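Colleague: Starting from these lines, generate the structure:
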Amino acid sequence: MTTLEQILPFLLTAVLLTATPGPDNLMVLGVGASKGRRLGMAFGLGCATGCLSHTVLAALGVSAVLAASPIAFTALRVVGGAYLIWLGIGALRSRGGVGVPARASGEAADPADTATRQFLKGTMANAINPKVVLFFLSFLPQFVVPANGAVPLQMATLGVVFTVQAAMLFGALGWFAGGIGQWLQRRPRAGLWLDRVAGVVFVGLGLRMALSR
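Modeller: Take a look at the predicted model:
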């Protein structure tokens, strides 16, 4: 079983790693700033929830199979990169976001851009990221104590702890970035360009993932 002596150092390390600037942080910042607090937090919570899929895979040993198979890993990398590029293209084609009311922007709001949709986008973006697969495969076992037994259960527990702290940090990041979005509500033109910046970030991350070796 997982002990407190395992969880505390794991939690500290997880918080430090999650707070370190990386692709997930950039995506949450981009969505929060361009779409507002509610959608930014939803996307951040989705990214954190995606960690659960990696936890399950690592606990079942599937991640090890993916890591050992160049073909499977390459396929996952290309699919993950293509998905991020698709998200980026959507942002680039946007007519401006930040939840700007139609009367302020002169355009109808996009009714399909909901918190649920952003949550699912964040979950998918994280769940199909092959680098996160490798991260969980290499990170979780370092805090597992075989002598305590039930190794899959230990990894599952640590994965849930990681997900909870990531949800809190990404949610706070989405809230902070959303403050910028609220400012942009009064400046639709600036919101339009921020959507463009967010799109470039997503496309760049997607290309990096798809083309990396």
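
Colleague: contacts and neighbour counts: CA atoms only from here.
Modeller: Noted.

Colleague: Hmm, L52 and V133 touching each other?
Modeller: No: counting by Cα atoms under 8 Å, V133 stays clear of L52, with 10.9 Å between them.

Colleague: Neighbour count for those two, which is higher?
Modeller: Remark: of V133 and L52, V133 carries more neighbours, 26 against 21, as counted by other Cα atoms under 10 Å.

Colleague: so who does the more buried one touch?
Modeller: Residues in contact with V133 (Cα atoms under 8 Å, 6 or more residues apart in numbering) are 54, 58, 63.

Colleague: Secondary structure, distance to T2 and neighbour count for those residues - can I get that in CSV?
Modeller: Output for those, formatted as CSV (DSSP: H, G, I helix; E, B strand; the rest coil; distance: Cα to Cα, whole Å; neighbours: other Cα atoms under 10 Å):
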residue, secondary structure, distance to T2, neighbour count
H54, helix, 19, 26
A58, helix, 16, 26
S63, helix, 21, 24
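
Colleague: For V203, see how far away the spatially most central residue of the chain is.
Modeller: Of all residues in the chain, the one closest to the mean position by Cα atoms, centre = their mean is C47, 3.0 Å from it. Distance of C47 to V203, computed by Cα to Cα, to the nearest Å: 17 Å.

Colleague: same question, L169
Modeller: As judged by Cα to Cα, L169 and V203 stand 24 Å apart.

Colleague: try G90
Modeller: As judged by Cα to Cα, G90 and V203 stand 10 Å apart.

Colleague: Neighbours of G44, how many?
Modeller: G44 has 33 nearby residues by other Cα under 10 Å.

Colleague: Proceed likewise with the subsequent sequence, for comparison:
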Amino acid sequence: MSTLGWEFGAVTLAHALAVASPGPDFALVLRQSMRHGRTTALASASGIGAGILVHATYSVLGIGLMVQKTPTLFATLKYVSAAYFLWLGWGAWRASFQPGGGDGAASVAPPHPRKAWWRGFFTNVLNLKASLFFVALFSVVVDPATPRWVQGAYGVWMALTTTAWFSLVAIVFTRPAVNRGYHRLQPVIDRAMGTIFILFAMNLWLSELIVSG
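Modeller: Down below sits the predicted model:
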């Protein structure tokens, strides 16, 4: 196998392990699937995939490493990300007190697919775990001598596979049996999802306090 072949294999394996690990993207698609249905969840999955292109672009250009080495800029990004996850968490908690769960007698109108797409996009772009992963991937795994167009192709591949993975998650969790179970446990599940997002926010804030302290 050629050098590029080994490199592509390493990139694919590292990305597969990263995208399959629980995180904000998974939590968002899970909640969109169970509360709003397949169309909304698939739109968010597509937005998450587009977010991958942003990470890949600044990593290929070396901008990500520069931001990481600029304390003030990196701290600002942490606070913005934490605020966004806190907003998602508050939204999930607030929704748990609205109609749409229990016996399923009432329903909540799903957001427009465009809004769901943007929510997926920003959830991924503002996920510092993803930022650090891509900076490390393109700094350590990908050879600097690899042509830029090949590095760009890696980014497109990861965006497509990410979209496919979260689309599969959306399809699985919008199956009728799973959806019926959600309606019975809607308040509990929404509060659990909200708590997860709030914990992501707290983790970012605490990490910055530790660094700055």
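
Colleague: Any idea what the TM-score is?
Modeller: TM-score for the superposed chains, counting by TM-score structural alignment, normalised by the length of the first structure: 0.82, backed by 202 aligned residues with a Cα RMSD of 2.6 Å.

Colleague: Over in the second structure, see which of the contacts of V133 of the first structure survive.
Modeller: Here is what carries over to the second structure from the contacts of V133 of the first structure, by both residues aligned by TM-score structural alignment, their matches' Cα atoms under 8 Å: 54, 63.

Colleague: So in the second structure, which helix runs the longest?
Modeller: Once the second structure is assigned using DSSP state H, the helix that runs over the most residues is helix 176-212.

Colleague: still on that earlier bit, using a markdown table, lay out the contacts of V133 of the first structure together with distance to Q6 of the first structure.
Modeller: Compiled in a markdown table, those are given as follows (distance: Cα to Cα, whole Å):
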| residue | distance to Q6 of the first structure |
| --- | --- |
| H54 | 20 |
| A58 | 18 |
| S63 | 22 |
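
Colleague: re the thing from before, average offset of the strand or helix carrying the residue nearest to the centre of the first structure relative to the second structure?
Modeller: For C47 of the first structure, the host element (DSSP states H and E) is helix 37-60. By mean Cα distance after the TM-score superposition for the first structure, the fitted helix 37-60 of the first structure averages 1.6 Å away from its aligned residues in the second structure.

Colleague: and that helix, which residues are buried?
Modeller: Residues 37-59 are the ones in helix 37-60 of the first structure that count as buried (16 or more other Cα atoms under 10 Å).

Colleague: okay, and that helix goes to which residues in the second structure?
Modeller: Here helix 37-60 of the first structure aligns to the second structure at residues 38-61, judged by TM-score structural alignment.

Colleague: of L169 and V203 of the first structure, who's got more company?
Modeller: V203 (24 against 20).

Colleague: Alignment lookup: that one to the second structure.
Modeller: Match for V203 of the first structure (TM-score structural alignment): I198.

Colleague: Could you pull up the residues touching its match?
Modeller: 85-86, 88-90.

Colleague: Report the separation between it and L17 of the second structure.
Modeller: 24 Å.

Colleague: Is T2 of the first structure part of a helix or strand, or is it coil?
Modeller: Using DSSP: H, G, I helix; E, B strand; the rest coil, the structure places T2 of the first structure in coil.

Colleague: if you skip the residues just before and after it, what's nearest to it?
Modeller: Excluding its sequence neighbours, the residue lying closest to T2 of the first structure (Cα to Cα, 6 or more residues apart in numbering) is Q154, at 5.4 Å.

Colleague: wait, isn't the one you found in contact with Q142?
Modeller: No: contact criterion Cα under 8 Å: Q154 of the first structure and Q142 do not qualify, at 11.2 Å.

Colleague: The two - which one has more neighbours?
Modeller: Shown here are Q154 of the first structure and Q142; by other Cα under 10 Å, Q154 has more neighbours (23 against 12).

Colleague: name the element that one belongs to?
Modeller: Assigned by DSSP H and E, Q154 of the first structure belongs to helix 151-184.

Colleague: Figure out the helix or strand that the aligned partner of F133 of the second structure in the first structure lives in.
Modeller: Taking TM-score structural alignment, F133 of the second structure has F135 as its aligned residue in the first structure. Element membership for F135 of the first structure, per DSSP H and E: helix 130-139.
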